[in-house]
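In: sequence unavailable; structure follows:
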């Protein structure tokens, strides 16, 4: 597909602390389709005025709202997880029964890799929008892709009943009010459109009892859960999403979960491959996944964090511990009104 350079654009934030200014004329299919009802603005220097903690770079817009860094190392982890998700679904990008969505929204797009893959899969889609707190998406993107720096929990400026498909993946620990977010998705989803939410379950599990509650790996998960409780942005959402979707008004709800091993211990070839990638990502990404949580909310010192990580990594690479987490997928449809 023909690609275009991405203008670092964001949708107008109507609150005074947005720090966004400067009109940019529409230059892509996506921008042209969105029209001029809402202005599009370039990323100001304040958005790029990143903060640094313990040697890692974090987002400036809505500073502190998200726990993970936005540097190159973390971007690599996000892209590896995208590959893991593709392996889990046999190359599919979603589980919802969509056919030819014209307007697609990826909430918390990260590096934008899912949005770009969707644009390639559906080249006739009018627009694929990816929103995130960080402008870390690539410069060259498909012509119907549009990235915006935005806070998903702020009021959306899109038209109501606009999108055919809304995708949310791995925002646990980042959202203050999940029911409100899902209600906002419902408001802006067209009748007959679908939403899909993808989140993993903590703590990790084992079927044979080799992952016990006194292991460092299990405690690592518990500390993440504790930090989420203290921050107000919970990590334990997998037992609630189905109900939240129903309360928001979605129907034809579907749920499935898949096992994601930590390491190549499974005998099944597919699970073994998934486990290898997952282990690699956890070993290299552990620092980014939880250091801010441990230091900000549990008052750990950086030296204590790194010593703890050493013990966690030792258990992750111990193939006698058959640990895994469950990746959950939910899909729901906005009903079509009856005449």
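Out: Yep, it's here. Since the model is a prediction, treat every value here as computed from it, not as a measurement. Numbers count the residues shown, from 1 in each chain.

In: could you use CA atoms for every contact and neighbour count after this?
Out: Fine.

In: how much space between the residue lying closest to residue 40 once chain neighbours are set aside and residue 141?
Out: The shortest distance from residue 40 to any non-neighbouring residue, by Cα to Cα, 6 or more residues apart in numbering, is to residue 11 (5.1 Å). Using Cα to Cα, to the nearest Å, residue 11 is found at 18 Å from residue 141.

In: so the residue nearest to residue 40 makes contact with residue 148?
Out: Yes: between residue 11 and residue 148 there is a contact under Cα atoms under 8 Å: 5.9 Å.

In: more neighbours, the two?
Out: Ranked by neighbour count (other Cα atoms under 10 Å), residue 11 and residue 148 place residue 148 first, with 24 against 20.

In: part of a strand, is the more buried one?
Out: Yes: according to DSSP: H, G, I helix; E, B strand; the rest coil, residue 148 belongs to a strand.

In: confirm residue 224 sits in a helix?
Out: Yes: the assignment for residue 224 (three-state DSSP) places it in a helix.

In: residue contacts, it?
Out: 235, 290, 293, 294 (Cα atoms under 8 Å, 6 or more residues apart in numbering).

In: alongside the first one, take a look at this:
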């Protein structure tokens, strides 16, 4: 612990949980409105499925930039640590550090070159400047406060070595249709609107679309974005998207409930019965291949200039 100045309590406190609507949450995150998703086995399975879907999108690669032999890697918001474990195994001579606020999500056994750090990314990084060869950040929008993002990206810039790369990946949970069949009153559209409305009180649920400007302001160069469709059913004729759907379908079915439960019921006051009905209807629409529904995954890469001080 202790790689940011967030002042998080000891691990014993962070391991305390609370049950809400038959799901398990980290008490500290709920009390401090840090992270609104569950931390139970079902959520770990969702994270693992999403990791596989993203890995397929990258044709089996962990990164878009070719890293060569990195010395040090930082994984921000590692969740169940699937990416960090894969990175540690791929680069056995590399020192990999992975940070997350929820110890409930972390595995008990990891490669010897991987260090798991329990900390809050909303605090300023205390890692040394120009220390890491590569920084990976994935699906942290639900845990980063809206007013933290600019300095979060600046922190990533500062701890990177000159010439080092970063890769930031976020889902934009605004349901889309490849054939325009999602009406504004559809369950998926209503879920998306409600999620965005409930989350934006403290978070920035649209951050996936804004990272390019933040990377530029922080001083990064070679900024690029790739957008991948995460299909909600096996509707696509594209070979890659068909393979992505094999894991993204289950991840999204689970996500519609787990990611939405707190913003809908606690932040907006929707009854549990009404929320569950909305999720039921949204799942039915998502499974319908005729709707060609998907969420967009934005994957940003950028490089700290080699001439940076």
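Out: Thanks, I have the structure now. Owing to the predicted nature of the structure, the values given are computational and were not obtained by experimental measurement.

In: for the residue nearest to residue 40 of structure 1, give its distance to residue 149 of structure 1.
Out: As for residue 11 of structure 1, its distance to residue 149 of structure 1 is 7 Å (criterion: Cα to Cα).

In: what range in structure 1 does stretch 66-86 of structure 2 sit on?
Out: Against structure 1, the aligned range for stretch 66-86 of structure 2 is residues 97-117 (TM-score structural alignment).

In: let me redo that: stretch 178-197 of structure 2
Out: Counting by TM-score structural alignment, stretch 178-197 of structure 2 lines up with residues 207-226 of structure 1.

In: where do the strands sit along the stretch 201-309 of structure 2?
Out: Counting by DSSP state E, counting those that start in this stretch, residue ranges of the strands within the stretch 201-309 of structure 2 are 221-231, 293-303.

In: okay, those in CSV with mean neighbour count and distance to residue 189 of structure 2 next?
Out: As requested, the strands of the stretch 201-309 of structure 2 are exported to CSV (neighbours: other Cα atoms under 10 Å; distance: least, Cα to Cα, whole Å):
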stretch, mean neighbour count, distance to residue 189 of structure 2
strand 221-231, 18, 15
strand 293-303, 22, 10
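
In: trace residue 138 of structure 1 over to structure 2, please.
Out: Correspondence of residue 138 of structure 1 to structure 2, assessed by TM-score structural alignment: residue 107.

In: same for the longest helix seen in structure 2, what does it pack against?
Out: Counting residues, the longest helix found in structure 2 (DSSP state H) is helix 239-258. The contact analysis (3 or more Cα pairs under 8 Å, 6 or more residues apart in numbering; DSSP states H and E) places helix 239-258 of structure 2 against helix 41-57, strand 221-231, helix 272-287.

In: apart from its chain neighbours, what residue comes closest to residue 300 of structure 2?
Out: Using Cα to Cα, 6+ apart and skipping the chain neighbours, the partner closest in space to residue 300 of structure 2 is residue 225 (4.4 Å).

In: ok so, going back, for the match of stretch 66-86 of structure 2, how far is the first residue from the last?
Out: End-to-end distance (Cα to Cα), stretch 97-117 of structure 1: 17 Å.

In: what comes up buried for it?
Out: Neighbour counts over stretch 97-117 of structure 1 (16 or more other Cα atoms under 10 Å) mark 101-116 as buried.

In: okay, and which of these map to strands?
Out: 103, 104, 105, 106, 107 (DSSP state E).

In: got the residue ranges for the strands in the stretch 51-200 of structure 1?
Out: 51-53, 56-58, 103-107, 127-132, 140-141, 145-149, 163-169, 189-200.

In: residues in contact with the fourth one?
Out: It stands for strand 127-132 of structure 1. Identification of contacts with strand 127-132 of structure 1 by Cα under 8 Å, 6+ apart yields 29-30, 33, 102-110, 112, 115-116, 118-119, 144-152.

In: give me the angle between that strand and strand 145-149.
Out: 30 degrees (axes from the mean of the first three to the mean of the last three Cα atoms, to 10 degrees).

In: what's the most buried one of the strands of the stretch 51-200 of structure 1?
Out: strand 145-149 (a mean of 27; mean count of other Cα atoms under 10 Å).

In: average offset between it and structure 2?
Out: The superposed strand 145-149 of structure 1 is, by mean Cα distance after the TM-score superposition for structure 1, a mean 0.5 Å from where its aligned residues fall in structure 2.

In: packing partners for that strand?
Out: Judged by 3+ Cα pairs under 8 Å, 6+ apart, the packing partners of strand 145-149 of structure 1 are strand 9-11, helix 29-34, helix 113-121, strand 127-132.
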